[in-house]
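1. Can you look at this prediction? I've put the sequence above it.
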Amino acid sequence: MGETDETVSEAPSGDVRGRILAAAAELIAAGGPDAATTRAVAGAADVQAPTIYRLFGDKRGLLDAVAAEVLGRYVAGKAAREPHADPVQDLRDGWDMHVEFGLTHPGLFAIMSGGTPGAASPAVAAGMEVLRARIRKIAEAGRLQVSEARAVGLTQAAGVGTVLTLLGQPEGARDLALSETAREAVIAAITRVAPAVAGDGARGAAAALRASLGDTSVLSGGERLLLEELLDRIANGEARRE
């Protein structure tokens, strides 16, 4: 162990960190998050356990770092992909990529889905921005029939739930059609078949106008906040508040 420790201490910290992340990722892929114990990771990466604590704080910090590393590459590729001309089809493609990632990386998906509520890693936050951008494109096309916030929340909740449900099924007997059914149910709930036109109803028009507010500078901050709230209520079909 003496020679190993000396080698590690002389190696650039980035090399050691990358080796630890790679070792932990392999263990998670083979046996899930529980397999990536500090001792197992240290052994696989040929470092001492204190090195892991120094770089990542604790096991949760290590697991979060592994998830962020892999998810970051996935999100970067997803964001760089040429979007489909039809924003609704682009959302479909994004959904399918999300489900494929979850089924391909079940251990990492479990880590990402089991974090502290409200505390998203930078990679997860970046993924949410990609989803928000897709929803915004649908709104700008006049094809969203709920508020953007509700559309994002529904899509995220249904997407995560779909992956977790499929991961809970035996791998050889997964009902993969469940994903398509859930996807189309979400799309039907948040979109309209064709772009909003005059006389086509207030909900789609409100969502489209809400998405376009960034193009105007004639409103004060307070006026914009009030208009955003009103448009969201119209888009979501909420009853008048007494």
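-> Done, it's in.
2. C-alpha only now, for contacts and for neighbours.
-> Will do.
3. wait, what's in contact with residue 88?
-> By C-alpha atoms under 8 Å, 6 or more residues apart in numbering, the contact set of residue 88 is 138, 187.
4. Over to residue 169?
-> residue 175.
5. what kind of secondary structure is it in?
-> Classification of residue 169 by DSSP: H, G, I helix; E, B strand; the rest coil places it in coil.
6. now residue 119
-> Strictly by three-state DSSP, residue 119 counts as coil.
7. what comes into contact with the longest helix along the chain?
-> Using DSSP state H to define each element, the chain has its longest helix at helix 59-80. The contact list for helix 59-80, computed with C-alpha under 8 Å, 6+ apart, reads 21-22, 24-25, 33, 37-38, 52-53, 56, 94, 108-109, 111-112, 121-124, 126-127, 130.
8. Might you quantify the distance of stretch 128-142 from its chain's geometric centre?
-> 14 Å (C-alpha atoms, centre = their mean, to the nearest Å).
9. gap between the longest helix of the chain and the chain center?
-> 10 Å.
10. which residues touch residue 194?
-> residue 143.
11. Relative to residue 204, how far out is residue 117?
-> According to C-alpha to C-alpha, to the nearest Å, residue 117 stands 31 Å off from residue 204.
12. got the contact list for whichever strand or helix holds residue 40?
-> Following DSSP states H and E, one finds residue 40 within helix 38-45. Helix 38-45 has contacts (C-alpha under 8 Å, 6+ apart) with 19-20, 22-24, 27, 48-49, 52, 59.
13. One more to weigh against that first structure:
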Amino acid sequence: MRAAEQLLASSADGQISTREICSGAQVTAPTLYHHFKDKHALLDAVVLEGFNTYLDGKRAIAWSGDVLEDFRTGWDVHVSFGCEHPAHYRLMFGNPQADQTAPAALVARDELARTVAEWGAKGQLMVSVDAATETMSAAAVGVTLQLIAAQADSTHPISTNVRDTIAHALFHPLNPGDTFADGVTRPARQLLDALPRGPLERLRPTEVALLREWLASLADSSI
């Protein structure tokens, strides 16, 4: 595994041979096949081990709790990993066939799905959890593979432009400096304050009373 990891790190496209691996490890091919079904199984194990190390570092990040900031941070970390480990990343995401999905890619997908589900449970998404997860994954992988092909780094405008476009499409809009709660309570409070105290056209008195009650509840204030 160490020999394969070193070869992979120095490879631009992840194309390394069994002969190279055995030579680097100073073993014969039967030794490799004693431990792994084939070369692809060995590379899957190497990539998964490296990606789990990356995930450990990501889980140690002090997240802000602000959905947009944390989304951008997570996106940037993902793209940076791909640009810094292009051969690993291609093995993870370079083959779109479902039956050939690398184990590390499955781990990444599960991690993303859990995070997006938490955002969805808090009402921070404008679309379903599944739609948001698939959109984020497709966009991040596509951008990262494009940057790898262009030999660009994660600070390229392609990444930041797509990232911010995705954020605008998936998350409820907030004003700068707002928490997510401000995105609901502030407009409710403003609308409540703007309502005249008397009757409203097109609404019956019972509907007006109910509207005021709902707005007051959302604004966490009294009528």
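-> Cool, the structure landed. Computed from a predicted model, the values in this text were never measured in an experiment.
14. returning to that earlier point: so which bit of structure 2 is the helix or strand just after the longest helix of structure 1 matched to?
-> Following helix 59-80 of structure 1 in sequence order, the next helix or strand is helix 87-104 (DSSP H and E). Mapped onto structure 2 using TM-score structural alignment, helix 87-104 of structure 1 spans residues 67-84.
15. Which residue in structure 2 aligns with residue 113 of structure 1?
-> Residue 113 of structure 1 maps onto residue 93 in structure 2, by TM-score structural alignment.
16. Could you double-check that residue 64 of structure 2 lies in contact with residue 72?
-> No - using C-alpha atoms under 8 Å, residue 64 of structure 2 makes no contact with residue 72, being 11.1 Å away.
17. Which of those two has more residues huddled nearby?
-> Shown here are residue 64 of structure 2 and residue 72; by other C-alpha atoms under 10 Å, residue 72 has more neighbours (16 against 10).
18. so which helix or strand takes in the residue lying closest to the more buried one once chain neighbours are set aside?
-> Computed as C-alpha to C-alpha, 6 or more residues apart in numbering, the closest residue to residue 72 of structure 2 that is not its neighbour in sequence is residue 163, at 6.9 Å. Assigned by DSSP H and E, residue 163 of structure 2 belongs to helix 157-170.
19. Quick check: buried residues in the helix or strand following that helix?
-> Heading C-terminal from helix 157-170 of structure 2, the first helix or strand you meet, by DSSP H and E, is helix 182-194. For helix 182-194 of structure 2, the neighbour count (16 or more other C-alpha atoms under 10 Å) marks 184-186, 188-189, 192 as buried.
20. could you dump the residues you listed to TSV with distance to residue 156 of structure 2?
-> As requested, the buried residues of helix 182-194 of structure 2 are arranged in TSV below (distance: C-alpha to C-alpha, whole Å):
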residue	distance to residue 156 of structure 2
184	34
185	36
186	35
188	39
189	40
192	44
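21. residues touching the residue most central in space within structure 1, list them.
-> Closest to where the C-alpha atoms of structure 1 average out (C-alpha atoms, centre = their mean) is residue 127, at 4.0 Å. Neighbour list for residue 127 of structure 1: residue 75 [criterion: C-alpha under 8 Å, 6+ apart].
22. any idea what it aligns with in structure 2?
-> In structure 2, residue 127 of structure 1 lands on residue 108 (TM-score structural alignment).
23. Check residue 52 of structure 1 too.
-> That one, residue 52 of structure 1, aligns with residue 32 by TM-score structural alignment.
24. Just the element for its match, please.
-> helix 29-35.
25. buried sites along that helix?
-> Under 16+ other C-alpha under 10 Å, the buried positions of helix 29-35 of structure 2 are residue 32.
26. how big's the offset between it and structure 1?
-> When structure 1 is superposed, helix 29-35 of structure 2 averages 1.3 Å from its matched positions, counting by mean C-alpha distance after the TM-score superposition for structure 1.
27. and residue 47 of structure 1, what helix or strand is that in?
-> Using DSSP H and E, no element contains residue 47 of structure 1; it sits outside every helix and strand.
28. Could you work out the end-to-end span of stretch 80-99 of structure 2 for me?
-> Note: stretch 80-99 of structure 2 ends 26 Å apart using C-alpha to C-alpha.
29. now it: how far from the chain's centre is it?
-> 15 Å.
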